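# The following block contains a protein sequence and its predicted model.
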Amino acid sequence: MSYEQIDLAAPLDATAASSADVYARVTRRLLPLLMMCYIVAYIDRLNVGFAKLQMQADLGLSDAMYGFGAGIFFIGYVMTEVPANLLLQKFGARKTLTRIMVLWGLMSMGTAFAQTPGQFYVMRFFLGVFEAGFFPGIVVYCTRWFPDAWRGRFLGKFLTAIPIAGIVNGPLSGWIMSRFHGQWGFNGWQWLFVLEGLPSVMLGLFIYFRLDESPEEARWLSAAQKARIRQDLLLEAGTQGGKRERHATSFMAAIRDIKVYALALALFCFSCGSNLIGFWMPTIIRGIGVTDVFHVGLLTAVSYGVTCAAIIANGHHSDRKLERRWHCAIPAFIGAVSLVAMVYLQGHMLLSFCLLSVAAAGSIGIFPAYWSIPPAYLRGAAAAGGVALINSLGQLAGFVSPFVLGLIRTKTGSLTLANWLVAAVMILGGLTILLFVKPAALRQGEAAR
């Protein structure tokens, strides 16, 4: 059942279960499975950063060619993001997420058999096509279970999947590439794609039988608990007393809304920072003097551990204060300053690694607060299409930043200029949020609490 299908004329039941108990139960049921799906998705997206350490020589890739191949993933992603998310409204979350996960897992495994740069580009492009719709689909799916006041904390916990994926991916990728290199005639980077793509296929099949489309289908919720969710969604819609808050409720309305494009610009800027971390962290760590691929993986895990703590802390504090703008801007500014400071501390391994970890925490710690903002503006069909549109435009950074950074490294031999460029872009993202997102627009979540 979608948001629009809730019976707005249904009477409110004063005996319904408490919101805290209900949403704790929903979280315990949905969060582990959805987090696991996003963890393996992010591993499949970012393991190319580790594969590069061996694959680059085998395929004859320059840094610019690698950056283009890493980034072309997002061209396929952006081209199909909006239609993929609109199809979720038609076919439901269970079928959509199953299709996405099975196909991207198979494509990730297929990347192991690329033998030329062109084949690598094709594999990465279609990996983006098949993953399109996953994350914005989760955001829309959450609107069927959580009102604004509870959605932020759920998404905050869900987004810890990003650093957890980094924690797991580092040691796991380093171990696979070291342990399996040469087995059955395959190189370590080929085993990496095969062994890390398989869990996506298996989880995709599992989710088809496990995921409920809406509270009304959930046998593990009592009638009173379902009533509480229905009541909270009704209250959020502003229907009591016959008054409805003004929000974009159609996809066309979302397309015409300047705030959608401001949010997309901010996401583009923030994603430039997170993509620098995601695609280039192993290269940066090797560049500060760590040569063993397994040790590179361990240090990557440490950095993502710091990021995980930052996401949890920033998301929790944002919910507690019911403030989103500065919880996006301040981490962006901190990340930018850390990237610039790394330029002046080259040669200092420990300090450089600490600054890299702070930059990662700032760049990625933004997202729980950020993704609490779009649902405050968008309702109904606008939520499905608008969130996908914001994510599509913002994720163009996924193509632009790896390609530009790879080109910079090919031309200059370092990422110094890239650090300055990404720092400036992240500051622009923070300023965009502060200028275009008004506190009054986010007060509905406070009232719903």
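On my side now, so go ahead.
# Only C-alpha atoms from now on, for both contacts and neighbour counts.
Will do.
# my hunch is that D212 is in a helix, does that hold up?
No - D212: not assigned to a helix; according to DSSP: H, G, I helix; E, B strand; the rest coil it is coil.
# you'd agree it is up against L97?
No - using Cα atoms under 8 Å, D212 is not in contact with L97; the gap is 11.8 Å.
# Between the two, point out the one with more neighbours.
Set D212 next to L97 and count neighbours by other Cα atoms under 10 Å: L97 wins out with 25 against 16.
# Run the chain-centre distance for the helix or strand hosting the more buried one.
Using DSSP states H and E, L97 sits within helix 93-110. Centroid displacement of helix 93-110 relative to its chain, using Cα atoms, centre = their mean, to the nearest Å, is 16 Å.
# tell me the contacts of F68?
Contacts for F68 were tallied using Cα atoms under 8 Å, 6 or more residues apart in numbering; they are 121, 399, 402-403, 406.
# the helices in the stretch 51-200 of the chain, which residues?
63-91, 93-110, 117-131, 134-142, 148-158, 161-179, 188-210 (DSSP state H, counting those that start in this stretch).
# In helices, which of the contacts of F68 appear?
121, 399, 402-403, 406 (DSSP state H).
# From the contact counts, what lies against the helix holding L97?
helix 19-46, helix 117-131, helix 134-142, helix 188-210 (3 or more Cα pairs under 8 Å, 6 or more residues apart in numbering; DSSP states H and E).
# closest one to Y77 among these?
With Cα to Cα as the measure, helix 117-131 is the member of the helices and strands packed on helix 93-110 nearest Y77 (4.2 Å).
# Can you give me the buried ones in that closest one?
Residues of helix 117-131 classed as buried: 117, 120-131 (neighbour count, 16 or more other Cα atoms under 10 Å).
# follow-up on the earlier one: pipe the helices and strands packed on helix 93-110 into a markdown table and attach distance to D319 per row.
Shown next, in a markdown table, are the helices and strands packed on helix 93-110 (distance: least, Cα to Cα, whole Å):
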| stretch | distance to D319 |
| --- | --- |
| helix 19-46 | 14 |
| helix 117-131 | 29 |
| helix 134-142 | 16 |
| helix 188-210 | 29 |
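# Now do the same contact list for the closest residue to G60 other than its chain neighbours.
Leaving out its chain neighbours, the residue that sits closest to G60 by Cα to Cα, 6 or more residues apart in numbering is P117, at 7.2 Å. Going by Cα under 8 Å, 6+ apart, P117 touches 59-61, 65, 69.
# could these go into a markdown table alongside neighbour count and distance to I433?
Listed next are the contacts of P117 as a markdown table, based on neighbours: other Cα atoms under 10 Å; distance: Cα to Cα, whole Å:
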| residue | neighbour count | distance to I433 |
| --- | --- | --- |
| L59 | 17 | 41 |
| G60 | 13 | 41 |
| L61 | 18 | 37 |
| M65 | 20 | 33 |
| G69 | 26 | 30 |
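# ok, second structure coming up, stack it against the first:
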Amino acid sequence: MKSHTTTTTNFGADGSRLTAAAGSFETRTYAKVARRLIPFLMLCYLGAYLDRVNVGFAKLQMLNDLKWSETVYGLGAGIFFLGYFLFEVPSNLILHKYGARRWLARIMLTWAVISACFAFVSTPTMFYVMRFLLGAAEAGFAPGVILYITYWFPSKRRAKMMSVFFMAIPLANIVGGPLSGWILQSFSGAHGFQGWQWLFMLEAIPSLLLGVAILLYLDDSIAAAKWLTPEEKKLLQDYIAEDNTGKVSHASVGSFLSDRRVWLLAAIYFCVVMGQYGITFWLPTIVKNSGVSNVALVGVLSAIPYLCALIALPFIGISSDHTKARRLHCAIPMVMAALALFLLPTTSGVGTALALLSLAAIGSIASSSQFWALPTAFLGGMTAAAGIAAINCIANLAGFVSPSVVGWLNDFTGKQSAGLIFTSSALLVGAALVLLLPAKTVNR
């Protein structure tokens, strides 16, 4: 099979031996595509993720101001994913049929407006309705971008690109933590609004601007990219065509739903998401409970675990592409995150808490990025569009289950350790399920 180095042992999409010059052209072409697309997509996902999880920081003031319980917050945080679940598959199918540019722009513009409107919620019912609408508005964005990446990069280059793209998650928290803490503290009471209200309004602005930018910047396909030469387009199209050879493309919805691998993948990603949001929605609270009372300092310290994840992600992606051990690169980070969360209740002090949270953040985000190298290795065409969306929307029900159950457990027991143990157990189950996937199917 082809290699992607500049030596004379390279092979092209048709199996022919490449010269050093041809190998160099291939490397330069993919580097050009990566530079053009990945940073911009990361920026868009950063905006999406910031609007999705800033409720974790708003919680530090919101619950006290509105006299809400942890259970109300947990249920509201989770209801986002019910809207996400219902609209995700249709959203991805629309994107695949009509193009990424306009559909991704529509998603970003609608969720920006809804996110800003959170500043005006005053009752639990309003909070629940707005979280549901935010989930419905954002449905399809993350799987849409994942699908879009498969239009440009073949399987053996995809893990690295997914890792780089998913660096937007720690980046959102690195930027969002200090920014959110600063807004909460500095804007509280300004012009009659509380800090948490300013948080929702101000952090919606980047998504609004990026929604417009998508219309001007993205191309729907390789063929539509005016910034590529005809030779570069041919190389990219040949590799994608070769990569799609032999992939599963189900003839009907029934055959798709009867594919046990799809359901196994959904179960695995459900556990991944349980861990990811078990950390995301409660990390500021864990940092605060470790002995930090200043909300601005909570924001700064909450960025540290995600900074560690940001550094680790590209190395994990490079290792996955080099070894092709896709299963292990997904399962091992899940085990690491599970152990870190399990140990958190047994420790004391800010330093130890941040060290364990850093391991948990690295593990949960790395397993999320590496997971998407598994289904895209064997799903193609419309099945890939439906499969990615279906797996993501089913699994993201964990985004409802995780904060809801953790919030209830914390209220019921009076301790945050119950929620951490619950999240840790889910990650261990997911890691075990990964090993049930046939290695020859996904290790590509």
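Great, that's in hand. Keep in mind the model is a prediction, meaning the values are calculated, not measured.
# hang on, the earlier thing: looking at the helices and strands packed on helix 93-110 of the first structure, which is closest to V78 of the first structure?
That would be helix 117-131 among those, by Cα to Cα, at 7.9 Å.
# quick one, which of the helices and strands packed on helix 93-110 of the first structure is nearest to I366 of the first structure?
Closest among these, using Cα to Cα: helix 134-142, at 15.8 Å.
# mean per-residue distance, that closest one to the second structure?
Once fitted to the second structure, helix 134-142 of the first structure is off its aligned match by 0.8 Å on average (mean Cα distance after the TM-score superposition for the first structure).
# picking up where we left off before, can you add distance to S178 of the first structure and give the buried residues of helix 117-131 of the first structure back as JSON lines?
As requested, the buried residues of helix 117-131 of the first structure are arranged in JSON lines below (distance: Cα to Cα, whole Å):
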{"residue": "P117", "distance to S178 of the first structure": "23"}
{"residue": "F120", "distance to S178 of the first structure": "22"}
{"residue": "Y121", "distance to S178 of the first structure": "25"}
{"residue": "V122", "distance to S178 of the first structure": "27"}
{"residue": "M123", "distance to S178 of the first structure": "24"}
{"residue": "R124", "distance to S178 of the first structure": "23"}
{"residue": "F125", "distance to S178 of the first structure": "27"}
{"residue": "F126", "distance to S178 of the first structure": "28"}
{"residue": "L127", "distance to S178 of the first structure": "25"}
{"residue": "G128", "distance to S178 of the first structure": "27"}
{"residue": "V129", "distance to S178 of the first structure": "30"}
{"residue": "F130", "distance to S178 of the first structure": "29"}
{"residue": "E131", "distance to S178 of the first structure": "28"}
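# Put together a markdown table for the ones in helices among the contacts of F68 of the first structure, with distance to A361 of the first structure on each row.
Below are these laid out as a markdown table (distance: Cα to Cα, whole Å):
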| residue | distance to A361 of the first structure |
| --- | --- |
| Y121 | 30 |
| F399 | 22 |
| P402 | 19 |
| F403 | 23 |
| G406 | 22 |
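# Out of those, which is nearest to L106 of the first structure?
In terms of Cα to Cα, no member of those lies closer to L106 of the first structure than Y121, at 15.8 Å.
# quick revisit: what's the helix holding L97 of the first structure in contact with?
Residues from elsewhere that reach helix 93-110 of the first structure (Cα under 8 Å, 6+ apart): 37, 41, 44, 87-88, 123, 126-128, 130-134, 137, 141, 193-205, 207-208, 211-213.
# if you set the cut-off to 7 Å instead, what comes out?
44, 88, 123, 127, 130-131, 134, 141, 193-194, 197-198, 200-201, 204-205, 207-208, 211, 213 (Cα atoms under 7 Å, 6 or more residues apart in numbering).
# what's the answer for stretch 227-246 of the second structure, then?
13, 29, 152-155, 222-223, 380.
# how about a cut-off of 10 Å?
Stretch 227-246 of the second structure has contacts (Cα atoms under 10 Å, 6 or more residues apart in numbering) with 2, 12-15, 25-26, 28-30, 32-33, 36, 150-156, 219, 221-226, 376-381.
# Show me which positions of it end up buried.
228, 232-233, 235-240, 243-244.
# Out of these, which two sit at the greatest distance?
L228 and N244, at 21.6 Å, using Cα to Cα across those.
# Tabulate the contacts of P117 of the first structure (JSON lines), appending distance to T300 of the first structure.
Converted to JSON lines, the contacts of P117 of the first structure look like this (distance: Cα to Cα, whole Å):
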{"residue": "L59", "distance to T300 of the first structure": "24"}
{"residue": "G60", "distance to T300 of the first structure": "25"}
{"residue": "L61", "distance to T300 of the first structure": "23"}
{"residue": "M65", "distance to T300 of the first structure": "23"}
{"residue": "G69", "distance to T300 of the first structure": "22"}
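# Which single one of the residues you listed is nearest to L415 of the first structure?
Nearest to L415 of the first structure among those, with distances taken as Cα to Cα, is M65, at 15.4 Å.
# how about that closest one, what's its match in the second structure?
Using TM-score structural alignment, the partner of M65 of the first structure in the second structure is V72.
# was I right about that match contacting F127?
Yes - the pair V72 of the second structure / F127 is scored as a contact, 9.0 Å apart, by Cα atoms under 10 Å.
# Run through the helices of the stretch 201-350 of the first structure in chain order.
223-236, 251-255, 258-287, 293-321, 325-344, 349-364.
# quick check: stretch 40-60 of the second structure aligns to which part of the first structure?
Mapping stretch 40-60 of the second structure onto the first structure (TM-score structural alignment) gives residues 33-53.
# actually stretch 105-114 of the second structure, sorry about that
Under TM-score structural alignment, the match for stretch 105-114 of the second structure is residues 98-107.
# how close does the matching stretch sit to the second structure?
Averaged out, stretch 98-107 of the first structure is 0.3 Å away (mean Cα distance after the TM-score superposition for the first structure).
# Same question for that stretch: list its buried residues.
Under 16+ other Cα under 10 Å, the buried positions of stretch 98-107 of the first structure are 98-107.
# go on, stretch 316-324 of the first structure?
So, applying 16+ other Cα under 10 Å, buried residues of stretch 316-324 of the first structure: 316-319, 322-324.
# Good, we can wrap up now.
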